[in-house]
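A.B. asks: The sequence isn't on hand, but the structure is:
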């Protein structure tokens, strides 16, 4: 039986059915190609400082030479990078890749427990961390394979006098940099100086080499490293570039990068795609400070912006956003969580540009489906499978379902991960013998090949585009001596899409909602914190004793 691809007839003019997988052998070759074409053009800007492609070239070579020459790391070794959006991020990331090593992207907001798991699981040999978060590294580094901690201040790459002023204000005025003491730690700027004493040897990097270990939760609640190869990332960059490239101008694009580059969406969509176009990534370090973010947008003539629904909603509700100059803006891409119609409609009204919804997963590097760039308005769909990508809907027995029927969305293409790091069984659970990745999302396809997400098969909770797994929340809350049983569910939330609610059967009658929230704050990243705490005398269960989470979602909770 031949596989039908009705979506191909809906492709915008100029978008190919297949991408050229041989144009770039690695992510490094994408960078080197951009450097040769756009050496003097701006590549990354942050806090008023701009790095050209030529400067990124020089500095990333210095960091790569340090990793190989001084630390004596070997091909395939892992390096953790624990940074928000700042100039050190692209320098370090491209340095690690140019050295033939693997980047382990690490959320700077991780608690000690979460960081320890990721460092132990990945076996990372070194970690680069912003001073603000170095205290967390100090807590856990002793029990890991980390040989070298590299620290840096937010102002370190901003030059004189701005850099020292930024560092001073963050530490002494805003009190955002707690004291820490990590024996043997080295400053990032010193690694660049040491790197100049070594020449970077020729490193053979193949498409099959792992570029990133990108951690994502699992249905078990344990974060797993998705092995994203150079082939995966290059494929997804080529796919997205082909999709948006019909109206992107080489060497002239300015993309607002407010989502963190350690998140797979911004990493590929902003970092790689716009590098191919010789564009400028204008990095926002703290997009939660919406008034400052809007002020930045007013100063920056930008052509593109990516984000999650909550980010767009936040901007639309910030005074002054409607006075931003949108005359050059031609691309707004929403992903990471469902885009709400009300937000998309208002975005179009204020900016004059359609908010185009896309769909992807960490496991697909991330893009799998994107709406055509020329759609006149929001359509409620996640779009069409992008070039060289197949999608279908399957039932629980693995049979492909006909058009219009709801089943599990499955994706196949060169962007699908190699598997989960050192977890062959978990890999086999999600990638079947025919190469289909089972996404855990329930979807249907219409006659034109547009896909629509209907519900999630998993119990995963999606908070502002971040995956939260109930098992992890439950494990943490269950650590409390006053808790007998606990279940975590997602409930609808206007601001973040969903919020975490925990339902608890008490062991200690004195246990309060505030006790639970304080415990969560100490052990979980902010977006995983339960917003609502409900106490019950028992939890609904199946006849085999499995908690029925679905029954706990309703009715909507009153705020605790």
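C.D. replies: Okay, I see it. The structure presented is a predicted model; accordingly, all values stated were derived computationally and were not measured.

A.B. asks: contacts and neighbour counts: CA atoms only from here.
C.D. replies: Fine.

A.B. asks: What is the helix or strand residue 34 falls within packed up against?
C.D. replies: Assigned by DSSP states H and E, residue 34 falls within helix 27-38. In terms of contacts (3 or more CA pairs under 8 Å, 6 or more residues apart in numbering; DSSP states H and E), helix 27-38 is packed against helix 53-69, helix 88-98, helix 230-244, helix 273-276.

A.B. asks: how much space between residue 409 and residue 478?
C.D. replies: 33 Å (CA to CA, to the nearest Å).

A.B. asks: repeat for residue 406
C.D. replies: For residue 406, the distance to residue 478 equals 35 Å [CA to CA].

A.B. asks: Repeat that for residue 310.
C.D. replies: For residue 310, the distance to residue 478 - CA to CA - is 30 Å.

A.B. asks: Please say which of the two ends up with more neighbours.
C.D. replies: More neighbours surround residue 310 than the other of residue 310 and residue 478, with 22 against 17 (other CA atoms under 10 Å).

A.B. asks: now that one, what's its secondary structure?
C.D. replies: helix (DSSP: H, G, I helix; E, B strand; the rest coil).

A.B. asks: just checking, it touches residue 495?
C.D. replies: Yes: between residue 310 and residue 495 there is a contact under CA atoms under 8 Å: 6.3 Å.

A.B. asks: Touching, residue 442 and residue 456? I think so.
C.D. replies: Yes: using CA under 8 Å, residue 442 and residue 456 qualify as a contacting pair, with a distance of 5.3 Å.

A.B. asks: Those two: which has the busier surroundings?
C.D. replies: Remark: of residue 442 and residue 456, residue 442 carries more neighbours, 20 against 15, as counted by other CA under 10 Å.

A.B. asks: take the one below as the second:
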């Protein structure tokens, strides 16, 4: 029997005065976090919630999110975290699909969650600073490790979003694996601007930090200047983020040098492929090791990770993390030899229980012997390191040739005037698909479409060169900062191909 809340109870008993959480203006010790969490669990029990009931939670990365999240766990309920930017329709869908008995939303958010809850006759609470509740502390509900502890809805690139059921064992294992990968200890000060409602912040950062008894500094909303301030103020030793965050911090760092961040030893990167140019520049500027990992919501954020001793291998996400197995398979399910591209499969204690109320989707994604099919294309090298080539659905097939957008983006990021880049396929009558690139240039740069295409032509095979180039002020991003290719209007790109082989206009 176990609870996701166990690590906090353990450290509150042994090191009660150690700092667990740091927000913008406050900090919480492990004892304060434990007591606040148990009172919150008591409030849930007093409201009539029972173990197994689902509770929607919408809040930014503030200490109160952690209290509510763990309070739901301590009460034996199932937390259903959602994006703070969810519309009423989106919140209503999740509330209905998960069958939630309660909705909790941060007090400063708009009315979307409360309105969605009212439409479904579901009670709603406001989550306020300090999480003031008057209920008596509740006893922690022990659960089996294979019971569902959280339901995280996937991004829904096809069809309606599906709820990935993460178990008590999934989350506890993720915390243990994450701590082992970064060699974290109670002396570490971890900081992030990632949203905790996303699996990266929730499992790889929050659970890993609480597992070892370290402190976690939180930004309610990522901003490069604020992240740099937090890095200095809290003397962070570990940071976690996505490539767009590292890129933004590089541009905001000014004339800073490694001496300004002497305590920082490792930056954990995930969520999207990390361009080598950004990694090298970040390590030089911040004087730390930046290590890329790979995982999914359905694997509780873990799959592979680069090793601290070996250091990062540019373009690769490392080997399987401890306790996990990773392989690359062909269409027949046979393991591919090194250097051959196939679908990445993952097996181990962080693989989800399945999709909520979707047995057919679960059966299609998880084999009878426990291997999860990721839908990602990858290849291993002779050392066993994994390189993610692209999503299966992002693959561009131009005139019968496979074009992996990540490879083209890596080349574009090497250009000194390109800040962001996204490569996608658009329909083409002749080739089936054409390669298109959306580019955000450095402010003040005199960069044209022809120069972008020529830059790629000097470094890539002819069929991989973007024939369509568009300039944008910024690319669309999700809550973690990950570039959202599905939000790009491919129709607009296709319509403009009549302008010539390489067309450019600001969208």
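C.D. replies: Great, that's in hand. Since this is a predicted model, take the numbers as computed values, not measurements.

A.B. asks: So for residue 34 of structure 1, which of the helices and strands packed on helix 27-38 of structure 1 sits nearest?
C.D. replies: helix 273-276 (6.0 Å; CA to CA).

A.B. asks: Break down the stretch 101-250 of structure 1 into its helices, ranges please.
C.D. replies: Counting by DSSP state H, counting those that start in this stretch, the segments of the stretch 101-250 of structure 1 that form helices are 112-122, 134-140, 162-168, 188-195, 230-244.

A.B. asks: now the longest one against helix 88-98, angle please.
C.D. replies: Counting by axes from the mean of the first three to the mean of the last three CA atoms, to 10 degrees, helix 230-244 of structure 1 points 130 degrees away from the direction of helix 88-98.

A.B. asks: Also the first one?
C.D. replies: Between the axis of helix 112-122 of structure 1 and that of helix 88-98 there is an angle of 20 degrees, by the same axes, to 10 degrees.

A.B. asks: what about residue 504 of structure 1, how many residues close to it?
C.D. replies: As a burial measure, residue 504 of structure 1 scores 25 neighbours (other CA under 10 Å).

A.B. asks: So it: helix, strand or coil?
C.D. replies: Residue 504 of structure 1 ends up strand, using three-state DSSP.

A.B. asks: give the contact list for it.
C.D. replies: By CA atoms under 8 Å, 6 or more residues apart in numbering, residue 504 of structure 1 lies in contact with 483, 484, 485, 486, 487, 533, 534, 535, 536, 539.

A.B. asks: rerun at 6 Å
C.D. replies: Applying CA atoms under 6 Å, 6 or more residues apart in numbering to residue 504 of structure 1 gives the contacts 485, 486, 535.

A.B. asks: How much space separates the second one from residue 111 of structure 1?
C.D. replies: Residue 486 of structure 1 sits at a distance of 21 Å from residue 111 of structure 1 (criterion: CA to CA).

A.B. asks: More neighbours: the two, which one.
C.D. replies: Per other CA under 10 Å, whichever of residue 486 of structure 1 and residue 111 has more neighbours is residue 486, with 24 against 20.

A.B. asks: residues touching residue 477 of structure 1, list them.
C.D. replies: Counted by CA under 6 Å, 6+ apart, residue 477 of structure 1 has zero contacts.

A.B. asks: Give the burial count for the equivalent of residue 198 of structure 2 over in structure 1, as a bare number.
C.D. replies: Counting by TM-score structural alignment, residue 198 of structure 2 corresponds to residue 263 in structure 1. Look at residue 263 of structure 1: counted by other CA under 10 Å, it has 19 neighbours.

A.B. asks: And residue 379 of structure 2, by the same measure?
C.D. replies: By the criterion of other CA under 10 Å, residue 379 of structure 2 has 23 neighbours.

A.B. asks: repeat for residue 518 of structure 1
C.D. replies: If you count neighbours by other CA under 10 Å, residue 518 of structure 1 ends up with 11.

A.B. asks: same check, this time on residue 144 of structure 2
C.D. replies: 13.

A.B. asks: Verify the stated contact: it with residue 3.
C.D. replies: No: judged on CA atoms under 6 Å, residue 144 of structure 2 makes no contact with residue 3 at a distance of 8.2 Å.

A.B. asks: which ones are touching residue 444 of structure 1?
C.D. replies: Taking CA under 6 Å, 6+ apart, we find residue 444 of structure 1 in contact with 404, 405, 406, 451, 452.
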